[in-house]
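K.L.:
what's the 3D shape of this:
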Amino acid sequence: MGAGFASTERFLAELHEQRLRPGYVFAGDEIFLYERCRKAILTALVPPEMRDFCLSDLDLSEVNIFEALDRARTPSLMAPFQVLFLRNLKTLYTRGSKKEEFAAIEEYFRSPNPQALVLFVADHLRIPADPRRMDMDDKNRYERLRETLGEWCGMVELARVDEADALRWLTAESKQYEIQIDSDAARELVDALGADMMMVSNEFEKLVLYVGEKKRITLGDVETMVLAAKQRSLYELTDAISAKDKVRAISLLHGLLNASDGGEDSAIGHLYMLARTFRQMLVILEKNVRDSRAIWQALWQGFRMPPFAADDLIRQARRYKSRRDLTRALRLIARADMELRSQPPDKRLVLERLVLELASEPRPASGSTAQYAMEW
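P.N.:
Next up, the predicted model:
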């Protein structure tokens, strides 16, 4: 694997070779890589029958660091080894210097319990695939982690995965399943999902089940299972909405709903994708993107649309006259999301009303929903 997997691969090698340090910091919000490491730790160090006695998942907003370190320091009577995941690490870096807390950490790691592994989860920062493009605030957070914990703990960077690494992962995973994935199919899968590894891995597992004994994933399989029902139809829906074509928009919405189970998760999923698409259009409009070559600079990795949709989305975004029109759409989607989560009697009706409002000319703005605009 390439740079996107390099840090986690080093950690997994240390785990496999039983040369672990007494503590590690998982820095970054790439959930796929975090889950990969967590699963390996549990497999190697936490027998299922001993999980209640040797695994601790602690939230530092609920349990202070002194209690967590006491637990790590105290040998368990029921298990030979302890694994402690300490989440919400950001609480150690807010409101004051926390000198006593960091002094306690230093004291523990000067003489750690050899039968315990302490894992700090720092998912409050984002590390892009190219670290040079890291946000300044995230850079400062990362440096603070290194200064305070780096001397005692191994640093495992959970950086976003780029397209090349995602393709290499697909190739390696296919061999494990003894299945062939065509190169154009792998490329389309990665492009369509913006190299979001959690989504890529989930869709890959579905494709493995779908092709079954055929043992080969083709471009047609990817288009059938991943794109046709989910993304291409969605962009057709936003095209109708941006063109203010209510009849076509409602027809396309019904097509999306009929292709899914129609349940709450499905309805919220459609809303999520609508919100994401309108946010993409907002960035395109604000940065005055006029062609698909410029779109990849305007939209960051993990927030890009598949290549087939780039020109369509630019055209759709340019139908909106101002930022206000797009933020109005995001407010309407946020309101519908709240309505769906409050268990309405008819989820389909909520979505239909939303699409009709999105496809209508704006009315005078109401202040009641403005507070939700930035949540999307």
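K.L.:
from here on, contacts and neighbour counts on C-alpha atoms
P.N.:
Will do.
K.L.:
so which residues of the stretch 201-350 of the chain form strands?
P.N.:
216-217 (DSSP state E, counting those that start in this stretch).
K.L.:
from residue 166, how far out is residue 119?
P.N.:
Per Cα to Cα, to the nearest Å, residue 119 is found 26 Å from residue 166.
K.L.:
and the two? Which one has more around it.
P.N.:
residue 166 (26 against 20; other Cα atoms under 10 Å).
K.L.:
would you do the same for the sequence below? I want to compare the two.
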Amino acid sequence: MAGTTRLLPAYLVVGPDELKRKQTVTRLRAHVEGPFADFNLEELVASADMEPVGVLSSLNTLPMGGDLRVVIIENAGKLPKPVSEAIIEYLKAPNESCTLLLVAETLAKSTRLYKAVAKVGPRSVIECGAPKRRDLTPYVQKLAAAHGVGIDADAASELVSRVGESTTMLDNQLSALSALLGGQGQLTRAFVEQNVARTAEVKPWEFLDRIAERDARRSFELLALLRGNSAIGLLSLVTGRIRELICARALMARGDARGIAAAVGKADWQVRGHARNAGRFAEGELEGLLVECARADRALKTGADADATMAVLVAHICGVR
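P.N.:
Next comes the predicted model:
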């Protein structure tokens, strides 16, 4: 949409990335300016009681004091069928002075509405797919740069772990952190920890990454937050990570660090730190920890205190004796 001299009669902004959807809506709003902006911009939210007559009337209204009218319909994936069908018919001969923007978190490509908008013109459908977990760290770094600050990968990862994967929440939090730094400077992990409360549920993989790094302080913080989970289930994940590190260490000794992902049956991005983390343990230490995992498993299954058992194991993995 950006950079075009003439807007299409309709666009569909669809996908789970709320921030991208909002940014697209903001860009379209900017096309309607001047004293008649309020008249030439109408924003609607799809609801069960929405009627085709009202929507079509808005779409066919001519702009006042300008050459463009914009109609935005949020939650378009839940348009009542009569309204959706009316829009499909409208798009066959749309008002050339009006641009319709349909905004939806989800709308199947197989639907008649999706297909009708896709036929309007090139790039009429704007996909807003959410970043994958492996892409969130660089994504956060780009968002931080837009707020005038830098953020290293470790701090970005910590922010995601505390805030969650909502791009809007991450952007809002970065805006607040940037303001604390006066709109310039570098966001460190310590600064994030000090100024961002944890609101996201802890993911087990985050805990596994911290124990593999032998970061005792953060490992125990996350272990406490995971207390409501099954101790035996968590131990199974820990044991699996120790096995993966043993495999990584063996492959490194053979000069085949690139084969780690295939050997453990995971994607490359999932084992990105395995080679480095395996090197944090002394020769034979990982094998000894695997034995400790087996002992912890027996203890848990015979009624031992779950919190104490896991705390001792985590302490040993992190090198605290």
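K.L.:
what's the spacing between the residue nearest to residue 164 of the second structure when sequence neighbours are not counted and residue 290 of the second structure?
P.N.:
The shortest distance from residue 164 of the second structure to any non-neighbouring residue, by Cα to Cα, 6 or more residues apart in numbering, is to residue 200 (4.9 Å). Going from residue 200 of the second structure to residue 290 of the second structure by Cα to Cα gives 30 Å.
K.L.:
more neighbours, these two?
P.N.:
Between residue 200 of the second structure and residue 290, counting by other Cα under 10 Å, residue 290 is the more crowded of the two (19 against 14).
K.L.:
that's a helix at residue 112 of the first structure, yeah?
P.N.:
No. The assignment for residue 112 of the first structure, made by DSSP: H, G, I helix; E, B strand; the rest coil, is coil rather than a helix.
K.L.:
how about it, what's its partner in the second structure?
P.N.:
By TM-score structural alignment, residue 112 of the first structure lines up with residue 94 in the second structure.
K.L.:
tally of neighbours for its match?
P.N.:
Around residue 94 of the second structure there are 19 residues (other Cα under 10 Å).
K.L.:
tell me who's in contact with it.
P.N.:
9, 60 (Cα atoms under 8 Å, 6 or more residues apart in numbering).
K.L.:
if we use 6 Å, what do you get?
P.N.:
Counting by Cα atoms under 6 Å, 6 or more residues apart in numbering, residue 94 of the second structure makes contact with nothing.
K.L.:
how near is it to residue 62 of the second structure?
P.N.:
Distance of residue 94 of the second structure to residue 62 of the second structure, computed by Cα to Cα: 12 Å.
K.L.:
also residue 81 of the second structure?
P.N.:
For residue 81 of the second structure, the distance to residue 62 of the second structure - Cα to Cα - is 26 Å.
K.L.:
tell me which helix or strand residue 158 of the second structure sits in.
P.N.:
Assigned by DSSP states H and E, residue 158 of the second structure belongs to helix 153-163.
K.L.:
average gap between that helix and the first structure?
P.N.:
Mean deviation of helix 153-163 of the second structure relative to the first structure after superposition (mean Cα distance after the TM-score superposition for the first structure): 2.1 Å.
K.L.:
which part of the first structure matches that helix?
P.N.:
The alignment of helix 153-163 of the second structure onto the first structure (TM-score structural alignment) spans residues 183-193.
K.L.:
state the distance from the alignment partner in the first structure of residue 63 of the second structure to residue 59 of the first structure.
P.N.:
Under the alignment (TM-score structural alignment), residue 63 of the second structure maps onto residue 76 of the first structure. Distance of residue 76 of the first structure to residue 59 of the first structure, computed by Cα to Cα: 20 Å.
K.L.:
in contact with residue 285 of the second structure, which residues?
P.N.:
Counted by Cα under 6 Å, 6+ apart, residue 285 of the second structure has zero contacts.
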